[in-house]
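# Sharing a model prediction with you, sequence too.
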Amino acid sequence: MFTFSIAEMRAVLDRGRADADANGGYRVPYQGISPETDARPGLWLVGDEGVYLLSNGKLAEGQRPFVVYAEECDPKTNPDTWHYKRRHFGGDDGVEFIDAVELERLTAAAPDATHLQITMDDTSLSLSLIRR
């Protein structure tokens, strides 16, 4: 399971939209996906050195995307990050796209929630909201 504050999740979405407006659209995470028809607002759940949310707006030359690490899987704060990532995300690096419209519907339905939890298994990714 990976936990992110909703405020930080929204910051990632906002940054992706701002980058897209300034630089001509959205990036796509996989080859074979059409940037013209499939690129849309959202965020990427990325597993490599830790697990984090990544903005998907196109970037200017030299610009870095906005990143927010999962509470459980930030290499700066958790010395067990590699093992946690391997157990809950898998051993390989990877990326999963999460649509902004769906995230906004989910958070609107639970206005008292403070955190997004993402759970993965071999075949699915589940989103839930919690209040802390």
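Looks like it came in fine. The shown structure was predicted, so the numbers you read here are calculated from the model rather than taken from an experiment.
# Please make it C-alpha for all contacts and neighbour counts, starting now.
Fine.
# Flag every buried residue along the longest helix seen in the chain.
Determined from DSSP state H, the single longest helix within the chain is helix 6-23. With burial defined by 16 or more other Cα atoms under 10 Å, the residues of helix 6-23 counted as buried are 6, 8-20.
# one more structure, for comparison:
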Amino acid sequence: MATLSFKISDIKNMAEHARAAKEHRACLDQHFDENLWKEEFKKRKVSDDEVFSELNGSHLDGDKIPAGFWLVKDQGVYLMSNGLPVDKAPDGKGMNISHAKGLKPGVDVDWYDAARRALGGDDMVCFIPLEWYDLSVEKGKRTLSIRVNKNSMSLVL
């Protein structure tokens, strides 16, 4: 089990971006969430294989994809807004992201091994609800802390 910590001050603008966005991107898990599907797709009673073949998002009802963050593991572990258009970094170069404490390449020496211990060896993207940020702020927390294990994620308050 590991706890990923993100400074509230570093992710505030991303939360505002996600909240203000008119459209949101779905991560892989959300493609399989029937609550986000268009009604006509639900009626087809499709298999997971069919959903996988529809990953262009044509089966999703864009109005149902909630605002939030993507928790990403690739070059380190970081949060980013799922809002569209993509949230640009303050310097205009690349995407606006915030790395978890101790998991930033080029800064943290052990980031690669620590990321593998926390989230496994594969790259991944998971949805984090905006409500977790809101609850952390309401409770006066300085960090959004997410407890992860190989089966689940939960907010730490």
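Alright, I've got the coordinates. Keep in mind it's a predicted model, so treat the numbers as computed, not measured.
# Which residue ranges of the second structure form helices?
Assigned by DSSP H, the helices in the second structure fall at 8-20, 28-31, 39-43, 48-53, 111-119, 130-138.
# could you say what helices and strands the first one packs with?
If I follow you right, that is helix 8-20 of the second structure. For helix 8-20 of the second structure, the contact count by 3 or more Cα pairs under 8 Å, 6 or more residues apart in numbering; DSSP states H and E identifies strand 68-74, strand 76-81, strand 83-84, strand 97-99, helix 130-138 as packing neighbours.
# Buried deepest among the ones you listed, which one?
strand 76-81 (a mean of 26; mean count of other Cα atoms under 10 Å).
# Following superposition onto the first structure, what is the mean distance for that strand?
Here the mean offset of strand 76-81 of the second structure against the first structure after fitting is 0.4 Å, by mean Cα distance after the TM-score superposition for the first structure.
# what comes into contact with that strand?
11, 14-15, 17-18, 68-72, 87, 95-100, 103-105, 111-112, 115 (Cα atoms under 8 Å, 6 or more residues apart in numbering).
# out of the helices of the second structure, which comes closest to residue 146 of the second structure?
With Cα to Cα as the criterion, residue 146 of the second structure lies closest to helix 130-138 of the helices of the second structure, at 9.0 Å.
# And residue 40 of the second structure, what's its match in the first structure?
Residue pairing (TM-score structural alignment): residue 40 of the second structure is not matched to any residue of the first structure.
# Give me the neighbour count for residue 40 of the second structure.
9 (other Cα atoms under 10 Å).
# Not counting residues beside it along the chain, what's closest to the residue most central in space within the first structure?
Centroid check for the first structure by Cα atoms, centre = their mean gives residue 53 as the closest residue, at 2.8 Å. Distances taken as Cα to Cα, 6 or more residues apart in numbering place residue 45 nearest to residue 53 of the first structure, at 4.7 Å, with adjacent residues excluded.
# Roughly how far does the counterpart of the one you found in the second structure sit from residue 108 of the second structure?
Applying TM-score structural alignment, one finds that residue 45 of the first structure aligns to residue 71 in the second structure. The gap separating residue 71 of the second structure from residue 108 of the second structure is 18 Å, by Cα to Cα, to the nearest Å.
# hang on, residue 83 of the second structure packs against residue 23?
Yes: Residue 83 of the second structure is in contact with residue 23 according to Cα atoms under 8 Å; the separation is 5.9 Å.
# tell me, what's touching the two both at once?
With Cα under 8 Å, 6+ apart, residue 83 of the second structure and residue 23 have no common neighbours.
# re the thing from before, was I right to think the residue nearest to residue 53 of the first structure contacts residue 96?
Yes: using Cα under 8 Å, residue 45 of the first structure is in contact with residue 96, at 5.1 Å.
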